[in-house]
Each structure stands twice: as structure tokens, then as C-alpha cells.
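> below is the sequence, then the predicted model.
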Amino acid sequence: MPRTKTTAARKTASKAAAGDVINLDNYAPAYLTWIANKLSSGASQAYLAAFDVGIESWRVLVLLAIEGSISAQKACGVIGMDKASMSRCFKSMQARGFIELALDPQDGRARIATLTPSGRAMHDQIRDIAMERERVFMSVLSAAERKLLLDLLRRLHENLPAVEAATRDHLTRHHPHALQRRGSRDAES
């Protein structure tokens, strides 16, 4: 028994020597990342196997089913994809006949995607799988818990600009060189 305590004491001392660590059991970003990654990966595998449609195309189909048409820039902002990925996604979806692309009449450089009947039909087929995945995912929660979870997630999503502002402030104070690197990368894209 004393040997176990000694081993545990050494592990604790080892962690302390390495500095403070994040307790993943109480770190919300870890859970959100794990859940998002696993949900996206599972959905992508299912949609690719059944329809040869990846998760990025599915997300654009969802937006277009809601909006009817959307600019690449707005789609990037909603989904969180970078411009290059969105451009490739739009080209692929256009080649498959899911969307039509046209220049934005108010901004001749921006492209607007419009959902085609074929794209709508694909959306409707995938939607059934997506809704079943959500139903099972949320089935461990009561109706009140589901409502509360969605309310909390909306609030967290709306708070993301504050998180980015706090990150910039922290970098400015503690790692100013990082902002220079980040700025040069943003200028390149």
C-alpha cells in the first residue's frame, strides 16, 4: 500500500513540476471540440457512403435550403470555413449540379450560390439522416434539458466575438509577436 501512495505522490509531483495543466474533465472547449469532431466525422462518413457528399457540402446545402441563395463570404461567416475551402466546395457542388453560381449584382467580385432542384433533392435525402443523428444524440436529455442546452449553446456562440477580442488583448499584452505573424497570415489569404 505505501508503494501506491509513493507512486501517486511521484505522479502528482511530476505534474506539478511540469507546471499547471488543464483539467479536461472541467474544460468546456475540450468537450465542445470532441463532440463537434466526432459528430462531424460520423456524419461525413455516412453522407459520403450514402450520397458521395462531404460534410462541407452538406453544410452549404443546409444554408441554401434555408436562404435560397447565399454569397460565399456569408457562407464562410456562418459555417466558419476559410475562403479557399468554400471556393472549392462551391466549384464541386456546381460541377455536381447542386448549385448555380452567379456574380453578385451589387459586388461584381462576390459569387452567389443558388440551390438547384437537384441540390434540394440531395438536401432532403441527407436531412433524414441528419435529423435521426440529432434525435439519438439528444435522446439522453429531457425536453427541458434540450431547450436549455440549445439556449446555452446559442449564448456561447453569440459570445465568440468577445472570446476573440480577449484573445487579441492577451496576445497584445503577452505575445505581441504573435499578432504580427497572425496579421501577415491574414494578409496572405
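Nice, I can see it. Residues are numbered from 1 along each chain as shown.
> drop to CA atoms for contacts and neighbour counts, all remaining ones
Noted.
> next up, the contacts around residue 91.
By CA atoms under 8 Å, 6 or more residues apart in numbering, the contact set of residue 91 is empty.
> is it true that it lies in a helix?
Yes. Under DSSP: H, G, I helix; E, B strand; the rest coil, residue 91 falls within a helix.
> and the gap between it and residue 85?
To residue 85, residue 91 is 10 Å away according to CA to CA, to the nearest Å.
> and if you look at residue 51?
Using CA to CA, residue 51 is found at 20 Å from residue 85.
> check residue 112 too.
Noted for residue 112: a distance of 15 Å to residue 85, by CA to CA.
> more crowded one of the two?
Neighbours were counted for residue 112 and for residue 85 using other CA atoms under 10 Å; residue 112 has more, 21 against 12.
> alongside the first one, take a look at this:
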Amino acid sequence: MTRHEPVPFALGDFFPYRLAVLAERVSMAVAQLYADRFGISRAEWRVLAALGVNAAMAARDISAYSTLDKMQVSRAVARLEEAGLVTRATDDADRRAKILTLTPAGRALFRKIVPLAKAREEDLLQDLNAEERAVLEQAMDKVLARAQGLVERG
């Protein structure tokens, strides 16, 4: 039996891991608002928000916009449609695609959640001064651009 020397590695210090933990905790902190008060999931909120900002979108475009996979979007859309918050119509340009829009009830719910989400965002960032917030924004933009470049290069 061969013994392998442990590789010095601390997962808790690994940037991608720390970022994933941060993203999950922040997302959970915001999700509490709409899950508890309105009974919708994170995936449903992301679809609702994508449509609230963009008015109408194809389901495939929501995946890229919301960072949800195709199945998550499909399930969220089905639940939102069942709840009367989203409608789907055939895309005239591509008969195979479905265009999604918010119903009046969906738009009303979106308008109710946005101020709550923005208030939670402010609460999350309250310990950062203006300069720290600007540095955080710049750092996130730089890391995102770098990551996108690495993904594109393969």
C-alpha cells in the first residue's frame, strides 16, 4: 500500500471556494425576503427579475442572464406560470422558441420585491464605506472579466 503525502491546501483559503460561500450566503440572505413573504424560490425570483428588467425574453436567454441552468429555468417558469405570474407565447421569429413575459400580477410582485431586495443589499453592504464599496465593485468587475477571458480561452 502506497502512502501519499498530503498536498498542502486549505480549502477555506481558496479564493473560488470563499467566493462560492460568499455568493451562497448573500443569496440566502436575500432569498429569505421573497421566500418567506411571497413563497417564491431563488430561481423563480431570478426569472421574475430577468423579465421585470427586460420585459420579454426567450427561456434560453434567461438561463444566461440569470446564471440558472436550463432545467432550473424550466421548473421556475412552470411554477410562475402556474401561479399566474408569467405567460408564454410562441416567438414569431422562431416558432420553436417561447417568449416569456410577466402578467400584471407578476409585474406587481416584481415591484413589491425590488425595494425589499435593494434594502437587503444596503443592509449587506452597510459595514463598507463609499470607498470600500467602489473598490469592491472594481475588484468584482476585474475578476469577472478575467474569469470570462479564461472561460473563452478554454
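That came in fine, so what should we check first? Keep in mind the model is a prediction, meaning the values are calculated, not measured.
> residue boundaries of the strands in structure 1?
69-71, 99-104, 107-115 (DSSP state E).
> where does the first one end up in structure 2?
In other words, strand 69-71 of structure 1. Per TM-score structural alignment, the counterpart of strand 69-71 of structure 1 in structure 2 is residues 56-58.
> residue 109 of structure 1 maps to what in structure 2?
Under TM-score structural alignment, residue 109 of structure 1 pairs with residue 96 in structure 2.
> now for that match: which residues touch it?
Contacts of residue 96 of structure 2 (CA under 8 Å, 6+ apart): residue 90.
> same check, this time on the one 3 residues further on
Contacts for residue 99 of structure 2 were tallied using CA under 8 Å, 6+ apart; they are 56-59, 88-91.
> could you rerun that using 10 Å?
56-61, 87-92 (CA atoms under 10 Å, 6 or more residues apart in numbering).
> before we move on, what about residue 99 of structure 1?
Listed by CA under 10 Å, 6+ apart, the contact set of residue 99 of structure 1 reads 60-61, 64, 69, 90-93, 112-120.
> of the residues you listed, keep whichever come out buried.
Neighbour-count burial (16 or more other CA atoms under 10 Å) is assigned, among these, to 60-61, 64, 69, 90, 93, 112-116, 119-120.
> got those as a markdown table, with distance to residue 170 of structure 1 columns?
What follows is those, written out as a markdown table (distance: CA to CA, whole Å):
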| residue | distance to residue 170 of structure 1 |
| --- | --- |
| 60 | 34 |
| 61 | 37 |
| 64 | 37 |
| 69 | 38 |
| 90 | 36 |
| 93 | 40 |
| 112 | 37 |
| 113 | 38 |
| 114 | 41 |
| 115 | 42 |
| 116 | 46 |
| 119 | 44 |
| 120 | 44 |
